[in-house]
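**Q** predicted model, plus sequence, below.
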Amino acid sequence: MFDNIRSDFRAHGRDWGAQGFWVMIVYRFGQWRYKVRPQLLRRLCSLTYKILFKLVQIITGIELPCEAIVGRNFVIDHFGGIIVSGYARFGDNCRIRNGVVVGLRRIEEPSAPVIGNNVDIGAGAKLLGPIRIGDNSVIGANAVVLVDVPENSIAIGVPAIIKPRRSSSLDLHDH
C-alpha cells in the first residue's frame, strides 16, 4: 500500500494538496483492507474506509471505489464531477480530468470500460459500457464513447468519432 501511495504522490506532482492524491490514498487503503486479518480488524478497517470514501467524495466530488482496478501512476488532474464505476479497469499511466464518467451503459448490464495504458481522458468525457480503450489513446473533452477505441487513436465528439492519432512530427508539418 505505501509503495503505491508514494508512487501516487509522485504522479500528482508531490503536491499534498492535490485532491486527486487524497482520493488515491483512500482508494489504496480500501484495497489494502481486504488483506487485513483477523476479520474483526478487517471490519473496523472497512468501516473506516466507508467513512473516508464518503468524506473524500463530498470534499472532492470524486467517486473512485476500491473495487475499480487502477494501474500505476493514475492521475486525477482536476477535481469535481468524476465518477468511476467499480467495474472499471485502468492500465498504467492514465490521466482523467473533471467531469469524467467511466461507467455502466445500462444498469442491467454490469460492465464498464477497460482502459489500456497511457490513456489521457479529457474533461467532461463519458466512457460507458463494456468497451475497450486501447493503449496510447486520447479521449477528447466532452466526448461520449460507446464503442471500442483501438490503440493509438483519438476519440472526439458526441457520439465519439474514432481517428488514428497522428505522430507529433506530422502535427508540426500539417500546420
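**A** Sure, I can see it.
**Q** switch to C-alpha atoms for all contacts and neighbour counts from now on
**A** OK.
**Q** tell me where the protein has strands.
**A** 62-63, 75-76, 82-84, 89-90, 95-96, 101-103, 114-115, 120-121, 126-128, 132-133, 138-139, 144-145, 153-156, 161-164 (DSSP state E).
**Q** which residues in the chain form helices?
**A** Along the chain, the stretches classed as helices by DSSP state H are 2-11, 19-32, 39-60, 168-173.
**Q** can I get the strands of the chain in a markdown table including distance to Val56 and mean neighbour count?
**A** Output for those, formatted as a markdown table (distance: least, CA to CA, whole Å; neighbours: other CA atoms under 10 Å):
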| stretch | distance to Val56 | mean neighbour count |
| --- | --- | --- |
| strand 62-63 | 7 | 23 |
| strand 75-76 | 13 | 24 |
| strand 82-84 | 12 | 21 |
| strand 89-90 | 20 | 20 |
| strand 95-96 | 17 | 22 |
| strand 101-103 | 17 | 23 |
| strand 114-115 | 24 | 24 |
| strand 120-121 | 22 | 24 |
| strand 126-128 | 22 | 26 |
| strand 132-133 | 27 | 24 |
| strand 138-139 | 26 | 26 |
| strand 144-145 | 26 | 24 |
| strand 153-156 | 30 | 23 |
| strand 161-164 | 34 | 15 |
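**Q** next up, a structure to set beside the first:
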Amino acid sequence: MFSRIKEDINSVFDRDPAARNSFEVLTNYPGLHAIWFHRLAHKLWKRDWKWLARTISTFSRWLTGIEIHPGATIGRRFFIDHGMGVVIGGTAEIGDDVTLYQGVTLGGTSWKEGKRHPTLGNNVVIGAGAKVLGPILIDDGGKVGSNSVVVKDVPANSTAVGIPGKIVNSNGKKKSNGTRDEVAKKYGFDAYAVSEDNPDPVAKAIGRLLDHIHLMDNKVGDLCKEVNNLGGNVCDKELPELRVGEFIEDEQKAAARRLKTVESFDPKI
C-alpha cells in the first residue's frame, strides 16, 4: 500500500511543476486523496459491499470535489490535476499514467445497463472541462483538448479538439494531407484552452458558408449579366459584400480577451 502511495506522489512531480515537496503533495493534492479513497471503495465494491463503497465515494466527493464511482477501474500512477468537478462513471476503465484536469467528465450517453462509460488507454491526457461520453475508446497516448466534447473513438497518439471532437493530429496510421498536418501543428494539444487560435467548429462552418455564398453570388451575377444582355432588367442593385476576414478578426480579438482574462487569474500561465 505504501509503495503505491509513494508511486502516486512521485508521479505528481513528473506532471505538475508547481509541486515542491512530498509532504505538500501528500497533504494538499485532492486528486491524490480521491484516488486513495477510490481504491478502498473499489475493493469493497468488488466484494459486494456496495452501500459502504458508495458511502466512502460520497464522502470522498464531499472532501475533494471529485466524484469517482466505486465501480470504475483505474490503473497505476493516475493523476487528477486540481480536480474540482471531475466525474468518472461506474463502467469507466482507465489505464496507467493517465492525467485528467479539472472539470473533466467521463460520462455515459444511455440509461441502459452494461458498458456505458469511456475506456482510456495508457498515457492519455484529458484537458480541463472536456467531456468524454459513451462507451468509446481513447487509445494509448491519446489527448483530448480542453472544453472538447468527444463521442467517438480517438486513435492512439492522436489529439481530438472541438465540439464535437475532431482529430487534428493523427498517429500516421491514417493518410492525411498537408493541410491537416499544418492544422495539427498550429493547434496542438491545449489543456487549459488559452491558445488564441483554437479551432472553432462554428466559425469554421460559417467560413465555409460564406465561401459558398460568394461563389453563388458570382454565378448569379454572371446569370444576371446574360439576362440583361438579352434585354431584361434584373439585379440592378449590388449585394453587400461579406468578408470572412471580419469574422476572423472578431474571433481573434475575442480570443485575445479570453487569454488576458485567464492570465490574470491563473499564475501558471
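**A** Right, received. Where do you want to start? Everything numeric in this text was worked out from a predicted model, so none of it was measured.
**Q** nearest to Ala18 of the first structure, out of the strands of the first structure?
**A** Ala18 of the first structure lies closest, by CA to CA, to one member of the strands of the first structure: strand 75-76, at 8.7 Å.
**Q** so the closest one corresponds to what in the second structure?
**A** Aligned by TM-score structural alignment, strand 75-76 of the first structure falls on residues 79-80 of the second structure.
**Q** ok, average deviation of the matching stretch from the first structure?
**A** For stretch 79-80 of the second structure, the mean deviation from the first structure after alignment is 0.3 Å (mean CA distance after the TM-score superposition for the first structure).
**Q** could I get the strands of the first structure in TSV, plus columns for distance to Arg33 of the first structure?
**A** Converted to TSV, those look like this (distance: least, CA to CA, whole Å):
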stretch	distance to Arg33 of the first structure
strand 62-63	18
strand 75-76	22
strand 82-84	20
strand 89-90	19
strand 95-96	25
strand 101-103	24
strand 114-115	24
strand 120-121	29
strand 126-128	29
strand 132-133	29
strand 138-139	33
strand 144-145	33
strand 153-156	36
strand 161-164	39
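**Q** any idea which of the helices of the first structure is most buried?
**A** When those are scored by mean count of other CA atoms under 10 Å, the highest mean neighbour count falls to helix 19-32 (a mean of 22).
**Q** quick one: it aligns where in the second structure?
**A** With TM-score structural alignment as the criterion, helix 19-32 of the first structure aligns to 30-43.
**Q** and the contacts of the matching stretch?
**A** Contact partners of stretch 30-43 of the second structure, identified using CA atoms under 8 Å, 6 or more residues apart in numbering, comprise 8-9, 26, 52-54, 56-57, 60-61, 64, 66-73, 78-83.
**Q** go on, stretch 45-59 of the first structure?
**A** Contacts of stretch 45-59 of the first structure (CA under 8 Å, 6+ apart): 22-23, 26-27, 29-30, 33, 62-63, 65.
**Q** how near is Ala203 of the second structure to Glu7 of the second structure?
**A** When distance is defined by CA to CA, to the nearest Å, Ala203 of the second structure is 44 Å away from Glu7 of the second structure.
**Q** hmm, back to that, mean deviation of the match of helix 19-32 of the first structure from the first structure?
**A** Mean for stretch 30-43 of the second structure is 1.2 Å (mean CA distance after the TM-score superposition for the first structure).
**Q** what's the spacing between that stretch and its chain's center?
**A** Its chain's average C-alpha position is 23 Å from that of stretch 30-43 of the second structure, according to CA atoms, centre = their mean, to the nearest Å.
**Q** likewise stretch 28-35 of the first structure?
**A** 17 Å.
**Q** please apply the same query to stretch 252-267 of the second structure.
**A** With CA atoms, centre = their mean as the basis, the mean position of stretch 252-267 of the second structure lies at 19 Å from the chain mean.
**Q** can you tell me what part of the first structure it aligns to?
**A** Stretch 252-267 of the second structure lines up with nothing in the first structure when matched by TM-score structural alignment.
**Q** nearest to Leu44 of the first structure, out of the strands of the first structure?
**A** Comparing those against Leu44 of the first structure with CA to CA, the closest turns out to be strand 62-63 (21.4 Å).
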